[in-house]
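# Please find the sequence and the predicted model below.
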Amino acid sequence: MGQFAEDTRRIHKLLSDVLKPTPLQHSQYLSDLHQADIWLKREDLTPVRSYKVRGAYTFIREALEADPDRSLFVCSSAGNHAQGFAFACRHFNKRGVVFMPLTTPQQKIQKTRSFGAPLVDIKLLGDGFDAANKAAMEYCEAENGLMVPPFDHPTIILGQATVGKEILEQSPEGYSWDRLILPVGGGGLAAGITQYFAQTGEKTEFTLVEPDMAPSLHESLLVGERIRLDRVDNFVDGAAVAQIGQENFKQLSKFSPEQVVLAPTDGVCATMIDMLNIEGVVLEPAGALAIDALNRLPVEQVRGKKIVCVISGGNFDFERLPEVKERALKFAGLKKYYVIQLPQRPGALKDFLSLLGPEDDIARFEYLKKSARNFGSVLLGIETKRPENFQLLHESFDRSDVRWEDITYNEAIANFVI
């Protein structure tokens, strides 16, 4: 067994002071759905509802062992790292300061405050992570604090690697896992687990999953070096990172781009709704990545295999639920938006309604422009029970005198009117 694995075991023993092992649960629903043996590592069930507490606790503990008199810790985060950091500061009775963007949802601010009170202060600065991070680093230098990074540090990686140790310890007797599916943002979790498995001699295959609109690892693997993305979509906020960590990429660079699944945002939303409705499991977008990857992998890599999906977190703000549901319906082909032009005459609306099928439901109807001209423009949202119903609806439109345009995936128009 290598030194990294030995260090991971040491760290895991220290973690037991504050963190019980999270469950490794068999999912009958996912197993039946994919004709496989699917298990879930439930990191959403830690005290702070994500694995991030492992790395933050480990980092602060190691820092205090080196310098017991250290009194101030600082971090920048808009999510799970902030909560894990606050939890650790309170445990060690040390002052902490968290820098968050002004755009951070109140739910995350309140949870961070509750985990760290009364020792952790929250400072809101800037419109995004980069501005908050810059302010945190300047504050840290001015106040002689210690910055606690979210992922790019060997000690953080060690803390996250304890998830892998628990998976092996909790595996049913005689089990040898065919595949582990791991979400990737900054790369701390994946770097830790894959290295631990390698040093313990496990032959498990790995699938790494990133949001398709924040593929920092995938793009770096394509060119063979770390690159910074010019733009990321922050919807999957727990994994929306513009550049994979330097320490993390040292470990993950051995993987090929083909081993990285890019999960579409709307598909992730569909997975979140599916798990909530059927399994009663609340997932944040990043927490759904590993489960969603089951739908993207070739069938031969899933069917009949023993697979663990790591659920990285469940800190979901339910104010986002309407948008998640909306995206899920669109991904499933069950909801579309149109701009239609109805003739300005009595009975035109009644005639239009007769075009709808028995499973079609109007979810939105709004006049965009109404005048004395021959036609009036309407924004129309329609939900249905089966995707093929839209083809029948389009055929009905074409046979009528309705002028129509499908704007469901026209981003410029849809973002303006929907």
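That came through fine.
# from here on, contacts and neighbour counts on C-alpha atoms
Fine.
# residues contacting Asp127?
101-103 (C-alpha atoms under 8 Å, 6 or more residues apart in numbering).
# likewise Leu294?
Leu294 sits next to 34, 302 when contact means C-alpha under 8 Å, 6+ apart.
# what's the span of stretch 234-249, first residue to last?
21 Å (C-alpha to C-alpha, to the nearest Å).
# Could you list the buried residues of it?
235-249 (16 or more other C-alpha atoms under 10 Å).
# doesn't Thr265 make contact with Val236?
Yes. With contacts defined as C-alpha atoms under 8 Å, Val236 counts as touching Thr265 at a distance of 7.3 Å.
# which residues do the two both contact?
By C-alpha under 8 Å, 6+ apart, Val236 and Thr265 have these common neighbours: Pro211.
# How about the contacts made by Ser220?
Ser220 touches 226-227, counting by C-alpha under 8 Å, 6+ apart.
# Could you rerun that using 10 Å?
Contact partners of Ser220, counting by C-alpha atoms under 10 Å, 6 or more residues apart in numbering, are 226-229, 243-244, 249, 253, 257.
# Where does it sit: helix, strand or coil?
helix (DSSP: H, G, I helix; E, B strand; the rest coil).
# how near is it to Leu334?
Per C-alpha to C-alpha, Ser220 is found 35 Å from Leu334.
# and if you look at Glu411?
18 Å.
# Settle it for me: which of the two has more neighbours?
Leu334 (19 against 10; other C-alpha atoms under 10 Å).
# Isn't that one up against Gln391?
No. Leu334 is beyond contact range of Gln391, at 11.6 Å (criterion: C-alpha atoms under 10 Å).
# before we move on, the earlier item: now list the buried members of the contacts of Asp127.
By 16+ other C-alpha under 10 Å, the contacts of Asp127 give 101-102 as buried.
# All the helices of the stretch 251-400 of the chain, in order from the start?
Remark: helices assigned in the stretch 251-400 of the chain by DSSP state H, counting those that start in this stretch are 265-274, 289-293, 321-331, 348-353, 389-399.
# Let's have those helices in TSV, adding mean neighbour count and distance to Gln195.
Below are those laid out as TSV (neighbours: other C-alpha atoms under 10 Å; distance: least, C-alpha to C-alpha, whole Å):
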stretch	mean neighbour count	distance to Gln195
helix 265-274	23	27
helix 289-293	28	18
helix 321-331	18	34
helix 348-353	12	60
helix 389-399	15	48
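# Tell me which of those sits nearest to Asp178.
helix 289-293 (14.9 Å; C-alpha to C-alpha).
# Next, name the residue at the spatial heart of this protein.
Ala286 (1.2 Å; C-alpha atoms, centre = their mean).
# Quick check: that one vs Ile278, distance?
Relative to Ile278, and taking C-alpha to C-alpha, Ala286 is found at 19 Å.
# Take this one as well and set it beside the first:
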Amino acid sequence: MAGKDDPEYDEFCDPDNPRKVKYEDILAASKRILGQIVRTPCPRCHMSSRLGMDLYMKQEFLQHTGCFKERGVRNTLLLLSEEQRKNGVIAASTGNHAIALSYHAAQMGIPSVVVMPVHAPITKMTKAEKTGGKVILQGNSMAESKLFAMSMAKEKKMVYVNGYDHPNVIEGQGTIGIEIVEQVPAVDAVLVPCGGGSLLAGVAIAVKHLKPDAEVYGIVTDRTCSMVEALKKNERIFLPLDTTIADGLAVNKVGVNTFYNLKSGILDKMVVVREDWVARALMHITDEERCVIEGAAATTVASIMAGLFPNLKGKKVVCVFSGGNIDTTTLTRALERGLVAEGRMVKFKVTVSDRPGGMSDLCTLMANVGVTMRDCVPERAWIRGDVFSCQLKVIVETKGWDHTKTLVEQIKKHYKDYFFQDINEHVDSNSGAKRGPCLAPNPVCMQK
């Protein structure tokens, strides 16, 4: 047990005294922050018909700092005493909470410090600095950054604002749930990304109060399963996390208050989606919805694309697009991974004649098939056999798997030596996708 002298002790997030968040608290928060954050739109998605449901996107990436975190931060700062405002606030964050805290603290004239892991995304580090906060890079994980921040808070008499567990933060995030029910009154299900749990807990409390028959699902990736594991074992456990495309969900140990509220029966199910589906979802959202969002936000659509919600076919479903702060390099990688997974970018090797016209013939063949060459590297020294042959390593863009199969057939018809990367391994299925523990006493999704 952490005593008050322990640097990790937080009176607002005390395992011996978890706080129950009520709908009335969320409603009060919505009135408190009115006009100080963006009431984000919730339009119908263009992907609805293809995915077989009435799909809506709650566009939290349109907040000033590009993330839902502003709601909880603003609510918490408004409730500080004059002395607390004077001493300032501090937090540990992988990025989004840091940006939101820096921005709103600066707006209210409150000194702020944010501690970020050394490997935090560059875009988020830069954004936090530009919005007015003092950024300290410390620790190789959120756990190490948090310990440093909480030690500093006690030393400097600052208020530590836990971005995923402070009760006032949970109340602020829950205002999204109120808006969803107002914007899509007939909503059947809400899909929410889950890291530390403040967004999921807040939205679940609000939605279940206003529309008890609506289902609420928490979405994590196979690399950010801390909430799933905690609910399975019925205790908050420390889970080592690897690098992830959904860095906003990379929390080693879920919150005291979020865990306490989520295990009380307000959540229908936790669902785990593979990270390659997240890359595909990012590509489709950018392509079809013309929205740039981060990996954590794309997990909701990814879980639908992966076939994890057959029970929601034909229903009204809201996906919370939690944020849009993604590095351009990460976005580029994700888009390319998505293209590969969908068969729209293909790599292959083929041996052609190294005499005049050999490469030209291949280019003509591909032009006739209608594929676009992205890259081509000739290899002469490391191939066996005819010295008048050349192996080409080629990357092309196609329209999809059917178009790729046409290309494969033509290459097989005209060349003897070839190899297509991953074509034989292509399986457009849900293998590896899984659901987390069901938490509903009488799950709607399991009723016939």
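Noted; the coordinates are in hand. Quick caveat, the model's predicted, so the values are computed rather than measured.
# what's the TM-score here?
After superposition, the two chains reach a TM-score (TM-score structural alignment, normalised by the length of structure 1) of 0.82; 400 aligned residues with a C-alpha RMSD of 3.3 Å.
# Show me the strands in the stretch 51-200 of structure 1, by range?
72-76, 95-100, 120-124, 146-147, 179-183 (DSSP state E, counting those that start in this stretch).
# Nearest to Leu342 of structure 1, out of those strands?
Closest of those to Leu342 of structure 1 is strand 179-183, at 47.2 Å (criterion: C-alpha to C-alpha).
# Measure the mean distance from the closest one to structure 2 post-superposition.
When structure 2 is superposed, strand 179-183 of structure 1 averages 1.0 Å from its matched positions, counting by mean C-alpha distance after the TM-score superposition for structure 1.
# show me the contacts for the residue mapped onto Lys154 of structure 2 from structure 1.
Aligned counterpart of Lys154 of structure 2 in structure 1: Glu141 (TM-score structural alignment). Residues near Glu141 of structure 1 by C-alpha under 10 Å, 6+ apart: 74, 147.
# if you set the cut-off to 6 Å instead, what comes out?
Contact criterion C-alpha atoms under 6 Å, 6 or more residues apart in numbering gives no residues in contact with Glu141 of structure 1.
# Identify the single longest helix in structure 1, thanks.
Taking DSSP state H as the assignment, the helix of structure 1 that covers the most residues is helix 154-170.
# How far off centre is that helix?
Chain-centre distance of helix 154-170 of structure 1: 20 Å, with C-alpha atoms, centre = their mean, to the nearest Å.
# which part of structure 2 lines up with that helix?
Taking TM-score structural alignment, helix 154-170 of structure 1 hits residues 167-183 over in structure 2.
# follow-up on the earlier one: right, so of the helices of the stretch 251-400 of structure 1, which gets closest to Glu205 of structure 1?
helix 289-293 (14.0 Å).
# State the span of structure 2 onto which that closest one is aligned.
Using TM-score structural alignment, helix 289-293 of structure 1 pairs with 299-303 in structure 2.
# how far apart are the matching stretch and its match in structure 1?
Counting by mean C-alpha distance after the TM-score superposition for structure 1, stretch 299-303 of structure 2 comes out at 2.6 Å.
# and for that stretch, what are the contacting residues?
191, 273, 277-278, 281, 319.
# Kindly report the same for stretch 195-214 of structure 2.
Contacts of stretch 195-214 of structure 2 (C-alpha under 6 Å, 6+ apart): 23, 164-165, 170-171, 173-174, 177-178, 188-189, 192, 194, 249, 251, 254-255, 258, 262.
# Surely Met373 of structure 2 touches Val396?
Yes. Using C-alpha atoms under 6 Å, Met373 of structure 2 makes contact with Val396 at a distance of 4.3 Å.
# ok, back up a step: which single one of the contacts of Asp127 of structure 1 is nearest to Thr46 of structure 1?
Checking those one by one against Thr46 of structure 1 (C-alpha to C-alpha), the nearest turns out to be Pro101, at 24.7 Å.
# Now do the contacts for the equivalent of the closest one over in structure 2.
Under the alignment defined by TM-score structural alignment, Pro101 of structure 1 is paired with Pro117 of structure 2. The neighbours of Pro117 of structure 2, taking C-alpha under 6 Å, 6+ apart as the test, are 137-141, 145.
# With Ser354 of structure 1 as the reference, measure out to the closest residue in space to Gln341 of structure 1 that isn't next to it in sequence.
Excluding its sequence neighbours, the residue lying closest to Gln341 of structure 1 (C-alpha to C-alpha, 6 or more residues apart in numbering) is Ser377, at 4.5 Å. Distance of Ser377 of structure 1 to Ser354 of structure 1, given as C-alpha to C-alpha: 18 Å.
# hmm, back to that, rebuild the strands of the stretch 51-200 of structure 1 as TSV, extending it with mean neighbour count.
Formatted as TSV, the strands of the stretch 51-200 of structure 1 follow (neighbours: other C-alpha atoms under 10 Å):
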stretch	mean neighbour count
strand 72-76	24
strand 95-100	26
strand 120-124	18
strand 146-147	19
strand 179-183	25
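# Distance to Phe206 of structure 1 added to those, as TSV?
Compiled in TSV, the strands of the stretch 51-200 of structure 1 are given as follows (distance: least, C-alpha to C-alpha, whole Å):
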stretch	distance to Phe206 of structure 1
strand 72-76	30
strand 95-100	33
strand 120-124	37
strand 146-147	31
strand 179-183	5
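# and of those, who's closest to Asn415 of structure 1?
Once the strands of the stretch 51-200 of structure 1 are compared by C-alpha to C-alpha, strand 95-100 is nearest, at 26.4 Å.
# Would you mind getting the average deviation of the closest one from structure 2?
Strand 95-100 of structure 1 sits 1.3 Å off on average (mean C-alpha distance after the TM-score superposition for structure 1).
# helices and strands around that strand, which ones?
strand 72-76, strand 120-124, helix 129-143 (3 or more C-alpha pairs under 6 Å, 6 or more residues apart in numbering; DSSP states H and E).
# Please identify the buried residues of the match of helix 154-170 of structure 1?
For stretch 167-183 of structure 2, by 16+ other C-alpha under 10 Å, it's 167-181, 183.
# Which stretches in the stretch 201-350 of structure 2 count as strands?
Going by DSSP E, counting those that start in this stretch, the stretch 201-350 of structure 2 shows strands at 215-221, 269-273, 316-321, 345-353.
# so which of these is the most packed in?
The highest mean neighbour count among the strands of the stretch 201-350 of structure 2, using mean count of other C-alpha atoms under 10 Å, belongs to strand 215-221: a mean of 28.
# Trace that one over to structure 1 and give me the residue numbers.
Using TM-score structural alignment, strand 215-221 of structure 2 pairs with 205-211 in structure 1.
# Superposed on structure 2, what's the mean shift for that stretch?
Its aligned residues in structure 2 lie a mean 1.6 Å from stretch 205-211 of structure 1 after superposition (mean C-alpha distance after the TM-score superposition for structure 1).
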